[in-house]
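Asker: Provide a 3D model corresponding to the input given below.
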Amino acid sequence: MTTPDHQSPAPQPPVPAAKDRIYRSPLALVAGVLLLALVGWLGFDALVHGHGRTPWLALAGLILIVPLVVAFTLRPAVYANDDRLRIRNPFRLITLPWGEIASLRSGYTNEAVMKSGAKYQLWAIPVSLRARKKAARRQARVDSAGAGGGRGVLGGRGGRAGGGLGLGGFGAFGDADASTGPARAETDKIMDDLREVLERRGEAEAAQGEVTVRWAYEVAAPAVAGAVLLAILLAIG
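Answerer: Sure, this is the predicted structure:
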């Protein structure tokens, strides 16, 4: 009588990769859609109703302008997960393992500074000086209200701290309200979140690797072709 062979354990399914958190500029998306609608309407009208060289000029202009509008408005995005940061700029796709990033810097632009000294701008997370000033004024009002309320509370251990202010966050990007932290501009809060991931995952084994940069030829090539065609049409008169 034979004994049954020992059965090997069933293979475990692969662990799914962490999902990317995607950051984009809502204003850029809206502006891109409106510009494409305007350019398409004007270009189509010139193609259909134009005479002589006008349809050809309109076609060359569309081939040139449409990729540029897409590149600077609809295309920019930042993808972040636990292993790497991917930056999709107008003409490049840059993949940065967290282990290769020295810092995330915010000045007049938001940038990823590499340990090698290279810098990459985050087009999808633009800096708004107006939003910073607005957040600073809001924080000043919160601080003033908190200082005034503190003087009027007796028995602080039993009272409620900071209640009744009713200051909500920005929502779309997960900004904290005044009760959970200082008021911050929307894009500054996003950079704070990315810095937290960098600090937490910078030394992780899975977050090491090489920086890769790929040029977006699918965007640049049509724009160059449109520019060449437009130049030829203008040159031949």
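
Asker: going forward, measure contacts and count neighbours with C-alpha atoms only.
Answerer: OK.

Asker: got the contact list for residue 116?
Answerer: Contacts for residue 116 were tallied using CA atoms under 8 Å, 6 or more residues apart in numbering; they are residue 100.

Asker: from the chain's centre, how far out does stretch 73-92 sit?
Answerer: Here stretch 73-92 is found 6 Å from its chain centre; the criterion is CA atoms, centre = their mean, to the nearest Å.

Asker: got a list of contacts for that stretch?
Answerer: If you take CA under 8 Å, 6+ apart as the criterion, stretch 73-92 is touched by 18-25, 28-29, 31-33, 71-72, 93-98, 121-125, 194, 197, 201, 206-208, 213-217, 219-220.

Asker: Please pick the buried ones from those.
Answerer: When the contacts of stretch 73-92 are checked for burial by 16 or more other CA atoms under 10 Å, the buried set is 23-25, 28-29, 31-32, 71-72, 93-98, 121-125, 194, 197, 201, 207-208, 219-220.

Asker: Show only the entries of those residues found in strands.
Answerer: Counting by DSSP state E, the buried ones among the contacts of stretch 73-92 place 23, 93, 94, 95, 96, 97, 121 in strands.

Asker: Between those residues, which sits nearest residue 151?
Answerer: Nearest to residue 151, judged by CA to CA, of those is residue 23 at 41.5 Å.

Asker: Three-state assignment for the residue lying closest to the closest one once chain neighbours are set aside, please.
Answerer: Nearest non-adjacent residue to residue 23, counting by CA to CA, 6 or more residues apart in numbering: residue 78, 5.1 Å away. Using DSSP: H, G, I helix; E, B strand; the rest coil, the three-state assignment for residue 78 comes out as strand.

Asker: Would you do the same for the sequence below? I want to compare the two.
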Amino acid sequence: MTDSDGRPDPGSAASELKYADRVYRSVPGVISGVLLLAVAGWLIIDAVLTGSGRTPWIALACAPVFGLPVIAYTLRPTVRANDVRLLVRNPFRTVDAPWASVEGLRAGYSVELFAGGKKYQVWAVPVSLRARKKATRSATRAAAADDPKASRGADLVNPMRSVRAGQPDPTKAWSDQVVVTLLEIAERNAGNPAAAGPVVVRWCWWLIAPTAVGLIALITLIVATN
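Answerer: Reported below is the predicted structural model:
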């Protein structure tokens, strides 16, 4: 939980981990997805209303082929963490990993989850090299100003080093802060009996099936027009 100014409330840390999920998603991804869907929707509706021949049907077939992948890659990815499990919702599948099965998290060129002997990409937490460069400059300035935070500059080399969960750190990129926070939660709950169990992977068929059907219909319409 946080105060109104966005800072963590120290007195509610335990209750937050017990009752509330931490939710992470890419805000720029969500914004770009909404804009793409708005533009695509306008073009498809215009083609359906003003098109002739097979054009309206082709436009309708394009709707799931374009719209559902946009939803999958921009609006759907989410990471939820509580004191029992880590839930990673990727474009076309969901990974439900109890903390006892989580072997590690790594933020390289992308964020990766190691659980149940397998590796999974974490789409909801994109790695920004630009943000890392900005964090490096912030750490350099802090060191030059003899700021107490400068002692944490080494975390840039090793983003797994522990910092206070939920505490914003200008010397770390957002993706690295998320990884550190999740690792702290994993360490804290590794011995929790309720956090035991296997990794469960579920495919998102409500996105996969309509996209495949729309693609088949689109190809059929295009071939029929030739």
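
Asker: hang on, the earlier thing: a markdown table please, covering the ones in strands among the buried ones among the contacts of stretch 73-92 of structure 1 and showing distance to residue 146 of structure 1.
Answerer: Converted to a markdown table, those look like this (distance: CA to CA, whole Å):
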| residue | distance to residue 146 of structure 1 |
| --- | --- |
| 23 | 33 |
| 93 | 45 |
| 94 | 44 |
| 95 | 44 |
| 96 | 42 |
| 97 | 42 |
| 121 | 37 |
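
Asker: Just list the residues touching the closest residue to residue 170 of structure 2 other than its chain neighbours, thanks.
Answerer: Leaving aside its chain neighbours, residue 170 of structure 2 sits nearest to residue 135 (6.0 Å; criterion: CA to CA, 6+ apart). Contacts for residue 135 of structure 2 (CA under 8 Å, 6+ apart) come out as 170, 171, 172, 173.

Asker: Which helix or strand contains residue 135 of structure 2?
Answerer: If you go by DSSP states H and E, residue 135 of structure 2 is part of helix 129-144.

Asker: buried set for that helix?
Answerer: Neighbour counts over helix 129-144 of structure 2 (16+ other CA under 10 Å) mark 131, 132, 134, 135, 136, 138, 139, 140, 142, 143 as buried.

Asker: show me what contacts the counterpart of residue 173 of structure 2 in structure 1?
Answerer: Under the alignment (TM-score structural alignment), residue 173 of structure 2 maps onto residue 185 of structure 1. Contacts for residue 185 of structure 1 were tallied using CA under 8 Å, 6+ apart; they are 128, 131, 132, 134, 135.

Asker: same thing but 10 Å
Answerer: Residue 185 of structure 1 sits next to 127, 128, 129, 130, 131, 132, 133, 134, 135, 136, 170, 175 when contact means CA atoms under 10 Å, 6 or more residues apart in numbering.

Asker: Now name the helix or strand holding the last one.
Answerer: For residue 175 of structure 1, there is no host helix or strand (DSSP H and E).

Asker: I'd assumed residue 105 of structure 2 was in a helix, is it?
Answerer: No: counting by three-state DSSP, residue 105 of structure 2 is not part of a helix but strand.

Asker: wait, it sits on residue 118?
Answerer: No: with contact defined as CA atoms under 10 Å, residue 105 of structure 2 does not reach residue 118; the gap is 11.6 Å.

Asker: neighbouring contacts of whichever helix in structure 2 runs longest?
Answerer: Counting residues, the longest helix found in structure 2 (DSSP state H) is helix 27-50. When contacts are defined by CA under 10 Å, 6+ apart, helix 27-50 of structure 2 is touched by residues 51, 54-63, 66-77, 124-126.

Asker: hmm, try it at 6 Å
Answerer: Defining contact as CA atoms under 6 Å, 6 or more residues apart in numbering, one finds that helix 27-50 of structure 2 is touched by 56, 59, 74, 75.

Asker: Then stretch 50-57 of structure 1?
Answerer: Outside stretch 50-57 of structure 1, the residues that touch it by CA under 6 Å, 6+ apart are 46, 47.

Asker: cool, and stretch 122-133 of structure 2?
Answerer: By CA under 6 Å, 6+ apart, the surrounding residues in contact with stretch 122-133 of structure 2 are 25, 26, 77, 78, 90, 110, 111, 112, 173, 175.

Asker: Dump the residues you listed to JSON lines, plus distance to residue 212 of structure 2.
Answerer: Output for those, formatted as JSON lines (distance: CA to CA, whole Å):
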{"residue": "25", "distance to residue 212 of structure 2": "26"}
{"residue": "26", "distance to residue 212 of structure 2": "26"}
{"residue": "77", "distance to residue 212 of structure 2": "20"}
{"residue": "78", "distance to residue 212 of structure 2": "23"}
{"residue": "90", "distance to residue 212 of structure 2": "18"}
{"residue": "110", "distance to residue 212 of structure 2": "28"}
{"residue": "111", "distance to residue 212 of structure 2": "28"}
{"residue": "112", "distance to residue 212 of structure 2": "28"}
{"residue": "173", "distance to residue 212 of structure 2": "37"}
{"residue": "175", "distance to residue 212 of structure 2": "33"}
